[in-house]
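# what's the 3D shape of this:
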Amino acid sequence: MSTKAQQNSIITDLSLAKDGHLKIDWVQAHMPVLNRIRERFEQEQPFKGLKVAISLHLEAKTAYLAKVVQAGGAEVTITGSNPLSTQDDVCAALVEDGITVFAKYNPSPEEYKQLLIHTLETKPDLIIDDGGDLVTILHSERQDLLAQVRGGAEETTTGILRLKAMEKEGQLKFPMVAVNDAFCKYLFDNRYGTGQSVWDGINRTTNLVVAGKTVVVVGYGWCGKGVAMRAKGLGANVIVTEIDAIKAVEAYMDGFAVMPMVEAAKVGDFFVTVTGNRDVIRGEHYEVMKDGAILSNAGHFDVEVNKPELEALSSSKRTVRRNIEEYALKDGRKIYILAEGRLVNLAAGDGHPAEIMDMTFALQAMSLKYVNDMYNEIGSKVVNVPYELDEQVARFKLESLGFGIDSLTEEQKSYLDSWVEH
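Have a look, this model is predicted:
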């Protein structure tokens, strides 16, 4: 138990730690890839003497990543990346394990931002970010804390979009690894992780049947693919809305109806937004929705479903069930928003399965080591996870499953490398 972590942390209640430890122990038992990396870090101590700041959805799987980074010699400080996804018992357990925590469930917007700033005021050498909040604050309000930062890794699509905009404008001051763009992230985390966890959150929150209902998936990136696939598996009729013609054709070829949102809004029972953009469901859509339509978001920020425009059309609003807000429209219809329009899989659930986050957080840990080793050579830009690290995570995963794969013979390698021997 660390007195320093207890003295410095801002959490809800340290007495909740017992339940938090049980949660962390459970996910650790189901994260064999990260366990293997932890063993390596304990031996090599790649972060010895360094400070690492982490901003991620602060639940058990994230907590275990923080402990793996700590095992590599780092002094770790962690905060949440969404006000409703932080689990207070997990925060307490981390403090008992010597990690400084600035996080609590459902802080005010002002308090939430201050917790991020407290995390940065530890003067980290390396950061792990989710959505780009830490990086944005460093480059705007707290440039006095920039000098010591060697680099970091970004978890999600939204954060990478912000980083690339900064890089394009010449504003980015240190290297960031785009973990979200790694194969072992978007093929598995974004598709299978989001697909399952979104419906976990919706089902546990609403306790309603999905089979036979019409589900509108807004955006057909890798997350949208997963959400649509799982909705189909639950027996729903699925409609996809898109702005990208290629993705729209892909959705059609995958067996889904494709139409503009203003048309889909008329027939949808469940709506899930996964675009990373704002106002993808807005006033013109509310005006034609069915009575009882249920809206949810799986994008990083709570801007995809426009709540002010819905409120303007409503005569009253009330909470009818935990994480369900009912908007009574002036014409008598009722529309429901889950988890305040925040990430439904985390604000109303436990996030992605442990086995999925095992691969993603293995990439985070290895990418953090990579950027620490190479920050001078990389320079101030956004870079992809090296393919060798991506493949290594996949090989560790296969080994944990007891599977093997083939290798090319020398003759096969020669054949593939030649334009003559065909």
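# contacts, neighbours, all on C-alpha from now
Will do.
# Looking at the protein, which strand is longest?
strand 314-321 (DSSP state E).
# Can you tell me what sits against the very next helix or strand once past that strand?
Next helix or strand after strand 314-321 toward the C-terminus (DSSP states H and E): strand 324-329. By C-alpha atoms under 8 Å, 6 or more residues apart in numbering, the list of residues contacting strand 324-329 from outside reads 205-206, 310-311, 313-320, 334-340.
# got it, and stretch 389-403?
32-33, 182-184, 359, 362-363, 366-367, 404.
# at 10 Å what do you get?
For stretch 389-403, contacts defined as C-alpha atoms under 10 Å, 6 or more residues apart in numbering pick out 31-34, 36-37, 179, 182-185, 355, 358-363, 366-367, 370, 384, 387-388, 404-405.
# Give me the buried entries from these.
31-34, 37, 179, 182-185, 355, 358-363, 366-367, 370 (16 or more other C-alpha atoms under 10 Å).
# if we can go back for a sec, filter the contacts of stretch 389-403 down to the ones in strands?
Using DSSP E, the contacts of stretch 389-403 in strands are residue 384.
# Output the longest helix belonging to this protein.
helix 354-378 (DSSP state H).
# Against residue 69, how distant is the residue nearest to residue 75 when sequence neighbours are not counted?
Closest residue to residue 75 apart from its sequence neighbours, by C-alpha to C-alpha, 6 or more residues apart in numbering: residue 51 at 4.7 Å. Using C-alpha to C-alpha, to the nearest Å, residue 51 is found at 10 Å from residue 69.
# same thing with residue 111?
In terms of C-alpha to C-alpha, residue 111 sits 26 Å off from residue 69.
# Which of those two has more residues huddled nearby?
Neighbours were counted for residue 111 and for residue 69 using other C-alpha atoms under 10 Å; residue 69 has more, 27 against 14.
# To compare with the earlier structure, here is another sequence to fold:
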Amino acid sequence: MWALPGSAISGDGPGRRALILVENLSVPFDRRVWQECTTLRDAGWEVHVICPRGEKRDTEPEAVIDGVRIHRYPLRAATGGPAGYLREYGSALWHTVRLARKVGPVDVVHACNPPDLLFLPALWLKRRGARFVFDQHDLVPELYLSRFDRGEDLLYRAVCALERRTYRAADIVLATNESYRDVALRRGGRRAEDVFVVRSAPAIDRFQPVPPEPELKRGKSHLLCYLGVMGPQDGVDYALRALAKLRDELGRTDWHAVFVGAGDAFEAMVELSRRLGLSEQVQFTGRIPDADLVRYLCTADVCLSPDPCNPLNDVSTMNKVLEYMAMGRPIVSFDLREARVSAGDAAVYAPDDDEAQFAKLIALLLDDPEKRARMGRIGQERISGPLSWRNSQASLLAAYAAACRDHAPVSAGGPVRTGKRPRH
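The predicted structure follows:
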């Protein structure tokens, strides 16, 4: 296996134990968390994960995968407004504490949000000698504003308070980009030396190119592709309205579009496509195996990143953008701050939420194969260079070294570990 360039700074790794807490995705389906797990494992850490079970994958209550020990609990996703979230989060916290007791003493508890409630089991583990690493995947106050459109109401103030408590409890903060790091420093009051940028990056082994398959274009000259979650804040509706304008205002019918992914807005997006008269040109696949995803991406002429400008999207790194770049695909995006940081010249940018301009940029790229190829090469170079996981590995290991500085391993005195280990 490739040697980690940052392993020299992780001398605290061998013999130490880490426990990673996740609430909103199963592992290893959560690609970022899985990359962190394997990086720590390769640096000598014994890694445990507590997470929910998946619906169709990651369904076993316990598993040992590539040396990482995963403990999963049943969890029903929230329905019915705030009361549904209280039930979901209450259940998740109870199971997390239950399974943490089973894992036993750890050197680091590494909590990944959302929600900003995992500081509660993290504090319980801190009192037992662990250091707390807060891995901020989302800015939950901005997520609340962007998703629910309720303004700065009582619930907004509550999520802000929970974020403050999480920052205050953490020994080290991991930020996914410089915008998130700035929030940790400015809003969270953290010291610069305690905040590390660990960018998400595509799992390259997941994106091995295959020959294009023209039949995926359904008889059209071009294929457009969207990959990702379909929630209220993800902009699939903007993409569909832009495609309607591409057809109706620009007279372009030489394309087929495929939308890969699922989410709580999936059915609404299928219905919107029908109302716009796009059912014959737009295909919704739901979640599909990686092999099929790669087939679509390798055939796509243009990829879509229609996330609208809102408080969350403007400062967030979109995984789909990185994955498009890894496959050498040109991108049409709205002009978001972190979209430009990630994609650079691998994307073209429409003014904020301007669906007509988004459609015109799609048409521009469809008519310019040389520009598409040039943008694709730029994206791949960025993924293999400044945005590669190698750089994030070094930062992650530096963060763990900082967390464990002057901190003896919990195993040094041979503590009693509760519960049985899963069998290999």
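# Mind checking the TM-score on these two?
The TM-score (TM-score structural alignment, normalised by the length of structure 1) is 0.41; 248 aligned residues with a C-alpha RMSD of 5.7 Å.
# follow-up on the earlier one: what is the neighbour count of the residue nearest to residue 75 of structure 1?
Residues near residue 51 of structure 1, counting by other C-alpha under 10 Å: 20.
# The helix or strand containing residue 135 of structure 1 packs against which elements?
Element membership of residue 135 of structure 1 [criterion: DSSP H and E] is helix 133-139. Helices and strands in packing contact with helix 133-139 of structure 1 are listed as strand 51-55, helix 109-120, strand 126-129, strand 151-154, helix 157-168; criterion 3 or more C-alpha pairs under 10 Å, 6 or more residues apart in numbering; DSSP states H and E.
# From residue 21 of structure 1, how far off is residue 54 of structure 1?
Residue 54 of structure 1 is 19 Å from residue 21 of structure 1, by C-alpha to C-alpha.
# So for the two, which sits in the more crowded spot?
Shown here are residue 54 of structure 1 and residue 21; by other C-alpha under 10 Å, residue 54 has more neighbours (29 against 20).
# from memory the more buried one sits against residue 134, does it?
Yes - look at residue 54 of structure 1 against residue 134 with C-alpha atoms under 10 Å: they come within range, at 8.6 Å.
# what is in contact with those two at once?
79, 81, 116, 119-120, 127-128.
# Closest one of these to residue 138 of structure 1?
Residue 138 of structure 1 has its nearest neighbour among these in residue 120, at 7.8 Å by C-alpha to C-alpha.
# Could you pull out the helices in the stretch 51-200 of structure 2 for me?
Under the criterion DSSP state H, counting those that start in this stretch, the stretch 51-200 of structure 2 contains helices at 82-103, 119-126, 140-148, 154-169, 178-186.
# Can I get these in a markdown table including distance to residue 360 of structure 2 and mean neighbour count?
Listed next are the helices of the stretch 51-200 of structure 2 as a markdown table, based on distance: least, C-alpha to C-alpha, whole Å; neighbours: other C-alpha atoms under 10 Å:
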| stretch | distance to residue 360 of structure 2 | mean neighbour count |
| --- | --- | --- |
| helix 82-103 | 40 | 17 |
| helix 119-126 | 46 | 21 |
| helix 140-148 | 26 | 18 |
| helix 154-169 | 37 | 17 |
| helix 178-186 | 29 | 18 |
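# nearest to residue 71 of structure 2, of these?
Evaluated over the helices of the stretch 51-200 of structure 2, closeness to residue 71 of structure 2 peaks at helix 82-103, with 7.0 Å, by C-alpha to C-alpha.
# where do the strands sit along the stretch 151-300 of structure 2?
Listed in chain order, the strands of the stretch 151-300 of structure 2 (DSSP state E, counting those that start in this stretch) span 172-175, 195-197, 222-227, 255-260, 282-286.
# Give me whichever of the ones you listed is most buried.
strand 172-175 (a mean of 26; mean count of other C-alpha atoms under 10 Å).
# list residues touching both of residue 51 and residue 69 of structure 1?
With C-alpha under 10 Å, 6+ apart as the test, residue 51 of structure 1 and residue 69 both reach 75-76.
# in which helix or strand would I find residue 382 of structure 2?
Using DSSP H and E, residue 382 of structure 2 falls in helix 369-384.
# what comes up buried for that helix?
Here helix 369-384 of structure 2 shows 372-373, 375-384 as buried, counting by 16+ other C-alpha under 10 Å.
# The stretch 201-350 of structure 1: strands as residue ranges?
214-218, 237-241, 257-258, 270-273, 293-297, 314-321, 324-329, 334-338.
# on contacts alone, who are the packing partners of the helix holding residue 382 of structure 2?
So helix 369-384 of structure 2, by 3+ C-alpha pairs under 10 Å, 6+ apart, packs with helix 319-326, strand 331-334, helix 337-343, strand 347-350, helix 355-366.
# Taking strand 222-227 as reference, get the angle to the last one.
Relative orientation of helix 355-366 of structure 2 versus strand 222-227 (axes from the mean of the first three to the mean of the last three C-alpha atoms, to 10 degrees): 120 degrees.
# other SSEs contacting helix 355-366 of structure 2?
Counting by 3+ C-alpha pairs under 10 Å, 6+ apart, helix 355-366 of structure 2 packs on strand 222-227, helix 236-248, strand 302-305, strand 331-334, strand 347-350, helix 369-384.
# For the fourth one, buried residues please.
Read that as strand 331-334 of structure 2. 331-334.
# what's it packed up against?
Against strand 331-334 of structure 2 (3+ C-alpha pairs under 10 Å, 6+ apart) you get strand 222-227, strand 302-305, helix 319-326, helix 337-343, strand 347-350, helix 355-366, helix 369-384.
# now the angle between helix 355-366 and the longest one, please.
It refers to helix 369-384 of structure 2. 100 degrees.
# still on that earlier bit, for the shared contacts of residue 54 and residue 134 of structure 1, pick the one with the most neighbours.
That'd be residue 79 among those, by other C-alpha under 10 Å, with 30 neighbours.
# Could you measure from that residue over to residue 157 of structure 1?
For residue 79 of structure 1, the distance to residue 157 of structure 1 - C-alpha to C-alpha - is 19 Å.
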